[in-house]
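1. predicted model and sequence follow; I will ask about them next.
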Amino acid sequence: MLDLTILFTAAFLAGVLNAIAGGGSFLTFPALVFTGVPPIPANATSAVAVFPGYLSGAAGFLEELRGYDRRALFTLTGLSIIGGIAGALLLLVTPSEVFSVVVPWLLLFATLLFAFDKQLRAMTSREAGSGPFGRTAATLAVTTYGGYFNGGLGIVLLALFSGLGFRDINLMNGLKNALSFILSGASVVTFALAGIIYIQEAALMMVAATIGGYAGARLARRLPVQAVRAIVIAVGFGMTLAFLLRG
């Protein structure tokens, strides 16, 4: 009962954070590990927990998505599916011992991405002239990362869109949520077929994250985003340190 309470609370708070500023994976993944779920299944189950929120996020930008070039959207969708499956398969063949060593560095990487997202997007915006091969390779790399480890995915996708020459922030956010939903769906199906998802924990956390997302949307009108971002960054660094000490 204590474990389920921890998971429900972590998922609820993750839903709140994702609705306001992002970073919910910094709570769901560690909570699963600390309640006894092995790191690789914990990563897969965490992806399931935050998965539904991407669809509702994309729905908020339907107007922008409908106006986007259909052929380009189809291409991005295809690359997201390929990357999501590739990342999930890469996770499945990663030895547990290796993943346990890599986890704190992935958390640190995702936290730094979150902390310096504006600078990252400013840097990548200068690379808008990349050719078709470079754009495809960059998209596949980002979506594969998302399939392997969900943390910081939104920031990496926004940086990718800046590098591809996007300037409409609403379209970028719409594509970010849509592609996150697609690639996460591909990875979740792969994880489910592999049988590594903890179903009871995933179902509980999906409900909690959905409730938290609704509460977060209401709370977002009252809390300063910078204050929430500071909390997310502190949690990210704290979890990184905890996993380093645990290892």
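-> Everything's here; your move. Numbering: from 1, shown residues only.
2. only C-alpha atoms for contact and neighbour calcs from this point on.
-> Fine.
3. most remote residue from the protein's center?
-> In the chain, the residue that sits farthest from the middle, by Cα atoms, centre = their mean, is M1; the gap is 27.4 Å.
4. separation between V228 and N170?
-> To N170, V228 is 21 Å away according to Cα to Cα, to the nearest Å.
5. ok, Y148 next?
-> From Y148 across to N170, the span is 26 Å (Cα to Cα).
6. the two: who's more crowded?
-> Y148 (26 against 15; other Cα atoms under 10 Å).
7. distance of the more buried one from F161?
-> Y148 sits 20 Å away from F161, going by Cα to Cα.
8. same check on T75?
-> Look at T75 and F161: by Cα to Cα, they are 14 Å apart.
9. of these two, which one has the most company?
-> The neighbour count for T75 versus F161, taken as other Cα under 10 Å, is higher for F161 (25 against 11).
10. run through the helices of this protein in chain order.
-> 2-20, 25-34, 39-59, 62-67, 70-93, 96-115, 117-124, 132-148, 153-163, 169-194, 199-219, 225-246 (DSSP state H).
11. show me the contacts for the residue farthest from the centre of the chain.
-> Contacts of M1 were listed using Cα atoms under 8 Å, 6 or more residues apart in numbering, and none were found.
12. give me the distance between it and A203.
-> 15 Å.
13. again with G57
-> 20 Å.
14. what about those two, which has more around it?
-> Shown here are G57 and A203; by other Cα under 10 Å, G57 has more neighbours (21 against 13).
15. just checking, that one touches N177?
-> Yes - with contact defined as Cα atoms under 8 Å, G57 and N177 form a contacting pair (5.8 Å).
16. what about L223, distance to P39?
-> Between L223 and P39 the computed distance is 33 Å (Cα to Cα).
17. between the two, who's got more neighbours?
-> Legend: neighbour count by other Cα under 10 Å for L223 and P39, higher for P39 (19 against 12).
18. what residues are up against the more buried one?
-> By Cα under 8 Å, 6+ apart, the residues touching P39 are V33, S96, F99, S100.
19. now the residues you listed: which count as buried?
-> The neighbour count (16 or more other Cα atoms under 10 Å) marks V33, S100 as buried among the contacts of P39.
20. now that we have the contacts of P39, can you turn them into CSV and tack on distance to L153?
-> As requested, these are exported to CSV (distance: Cα to Cα, whole Å):
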residue, distance to L153
V33, 20
S96, 22
F99, 18
S100, 20
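21. one more to weigh against that first structure:
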Amino acid sequence: MDAFPLLIAAGLLAGAMNAAAGGGSFVSIPAMVFVGLPSVAANASSTVALLPGTLASAWAWRRDFRALEGTSPRVMAAISLAGGLVGATLLLTTPERAFDALLPWLLLTGTLAFAFGRQLGTALRRRVRIGPGTVLAAQVILSIYAGYFGGGVGIMMMAVWSLLGEADIKAMSAARTLLVSAANAVAALCFALAGPMRWPETAALAAGAVVGGYVGAVVARRIPGPWLRGFVILFGAAMTFVFFRRAWG
């Protein structure tokens, strides 16, 4: 099968998933690997290809952004930018064989975070109350993860933030979108300037993702949220299984 129709189709699905529920990287990175890109190049190219849709979502949420309890928006943004840069640098210095072995575990982490992150945050909130300092420290780690791989990172952020107290879900969604976008934007810039990019494949994936992002936003209004999340979780689990088989084979 020709690579470019597959990548355009993968971009459509990834963009729609990101717009509707998240988890688009569970599609875009495997698609890049399946058409022959090395895993580090696939990850970097996927981040750049999905960035326009991510930035569009951040722009749409901009009016709902508020400071999380006890934290400074500027500090959170600075941490996200710096963390994205560190994560991108770590990816570019990771040997290809090491990342091949690590990728299935990253997919597993992202899938589990997507499946259980909200429930974990709710359960912990009944027992734990943390302060802004701990949230900032966690944001450092999560932002580095976002720049390095990023699957499920938005859910992870919201799970951590929920431990501050009864935060407004709309405010957390806006903060998640904006801060993940900040980390991804810095990582994408780093990859575009210094990374092992494959631009034709990136352009094909990006073209599909732009259209998919619009379609996903429309479709998401008509499909129940649990169905969308269930699809993302099942797809992430399937890709995790495939890549574990690939790594062990």
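-> Happy to help now that I have it. As the structure is a computational prediction, the values presented were derived from the model and not from experiment.
22. quick one: which of the contacts of P39 of the first structure is nearest E127 of the first structure?
-> Checking the contacts of P39 of the first structure against E127 of the first structure by Cα to Cα gives F99 as the nearest, at 31.7 Å.
23. contacts only, for that closest one.
-> For F99 of the first structure, the contact set (Cα under 8 Å, 6+ apart) comprises P39, I40.
24. L91 of the second structure contacts T47, correct?
-> No - using Cα under 8 Å, L91 of the second structure is not in contact with T47, being 11.8 Å away.
25. residues making contact with stretch 78-94 of the second structure?
-> Against stretch 78-94 of the second structure from outside (Cα under 8 Å, 6+ apart): 40, 136, 139-149, 179-180, 182-188, 190-191, 195.
26. what's the matching range in the first structure for that stretch?
-> Mapped onto the first structure using TM-score structural alignment, stretch 78-94 of the second structure covers residues 78-94.
27. quick one: distance of the matching stretch to the chain centre.
-> Its chain's C-alpha centre and that of stretch 78-94 of the first structure lie 14 Å apart, by Cα atoms, centre = their mean, to the nearest Å.
28. ok, the residue nearest to T9 of the first structure when sequence neighbours are not counted - contacts?
-> By the measure of Cα to Cα, 6 or more residues apart in numbering, the closest residue to T9 of the first structure outside its immediate chain neighbours is A208, 7.4 Å from it. Going by Cα under 8 Å, 6+ apart, A208 of the first structure touches F8, T9, A11, F12, G15.
29. swap in 6 Å and give it another go.
-> F8, A11, F12 (Cα atoms under 6 Å, 6 or more residues apart in numbering).
30. can you redo the residues you listed as a markdown table with distance to F29 of the first structure and neighbour count?
-> As requested, these are exported to a markdown table (distance: Cα to Cα, whole Å; neighbours: other Cα atoms under 10 Å):
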| residue | distance to F29 of the first structure | neighbour count |
| --- | --- | --- |
| F8 | 12 | 23 |
| A11 | 9 | 33 |
| F12 | 13 | 27 |
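31. can you tell me which of these carry over to the second structure?
-> Of the contacts of A208 of the first structure, the contacts whose aligned counterparts also meet in the second structure (both residues aligned by TM-score structural alignment, their matches' Cα atoms under 6 Å) are F8, A11, F12.
32. how much space separates the last one from V207 of the first structure?
-> For F12 of the first structure, the distance to V207 of the first structure (Cα to Cα) stands at 8 Å.
33. same check on I199 of the first structure?
-> I199 of the first structure is 12 Å from V207 of the first structure, by Cα to Cα.
34. of the two, who's got more company?
-> V207 (18 against 13).
35. so what corresponds to that one in the second structure?
-> V207 of the first structure maps onto A207 of the second structure when the alignment is built from TM-score structural alignment.
36. pull the number of nearby residues for A88 of the second structure.
-> By other Cα under 10 Å, the residues close to A88 of the second structure number 29.
37. next: the one 3 residues further on.
-> The local packing count at L91 of the second structure equals 23, with neighbours defined by other Cα under 10 Å.
38. measure it to P30 of the second structure for me?
-> Remark: distance between L91 of the second structure and P30 of the second structure (Cα to Cα) = 17 Å.
39. nearest to G129 of the first structure among the kept ones among the contacts of A208 of the first structure?
-> Closest approach to G129 of the first structure among those (Cα to Cα): A11, at 39.8 Å.
40. pretty sure the closest one contacts V207?
-> No - A11 of the first structure lies out of contact with V207 (Cα atoms under 6 Å); the separation is 8.3 Å.
41. and for these two, which residues touch both?
-> With Cα under 6 Å, 6+ apart, A11 of the first structure and V207 have no common neighbours.
42. now for F235 of the second structure: which residues touch it?
-> By Cα under 6 Å, 6+ apart, F235 of the second structure has no neighbours at all.
43. ok now stretch 79-97 of the second structure, how far from the chain's centre?
-> 14 Å.
44. tell me the buried residues in it?
-> Buried residues in stretch 79-97 of the second structure, counting neighbours by 16+ other Cα under 10 Å, are found at 79-89, 91-92.
45. need those in CSV with distance to V128 of the second structure, can you?
-> Listed next are the buried residues of stretch 79-97 of the second structure as CSV, based on distance: Cα to Cα, whole Å:
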residue, distance to V128 of the second structure
I79, 24
S80, 24
L81, 28
A82, 28
G83, 26
G84, 28
L85, 31
V86, 29
G87, 29
A88, 32
T89, 34
L91, 33
L92, 37
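46. could you work out the most separated pair of these?
-> For the buried residues of stretch 79-97 of the second structure, the farthest-apart pair by Cα to Cα is I79 and L92; their separation is 19.9 Å.
47. what about the residue lying closest to A44 of the second structure once chain neighbours are set aside, neighbour count?
-> Leaving aside its chain neighbours, A44 of the second structure sits nearest to F191 (5.9 Å; criterion: Cα to Cα, 6+ apart). Using other Cα under 10 Å, F191 of the second structure is surrounded by 23 other residues.
48. likewise the one 5 residues further on?
-> Summarising burial for P196 of the second structure: neighbours were counted as other Cα under 10 Å, giving 17.
49. L244 of the first structure now?
-> Residues near L244 of the first structure, counting by other Cα under 10 Å, number 15.
50. then F29 of the first structure?
-> F29 of the first structure has 29 neighbouring residues, counting by other Cα under 10 Å.
51. what about it, distance to F161 of the first structure?
-> 26 Å.
52. check P41 of the first structure too.
-> From P41 of the first structure to F161 of the first structure the distance is 30 Å (Cα to Cα).
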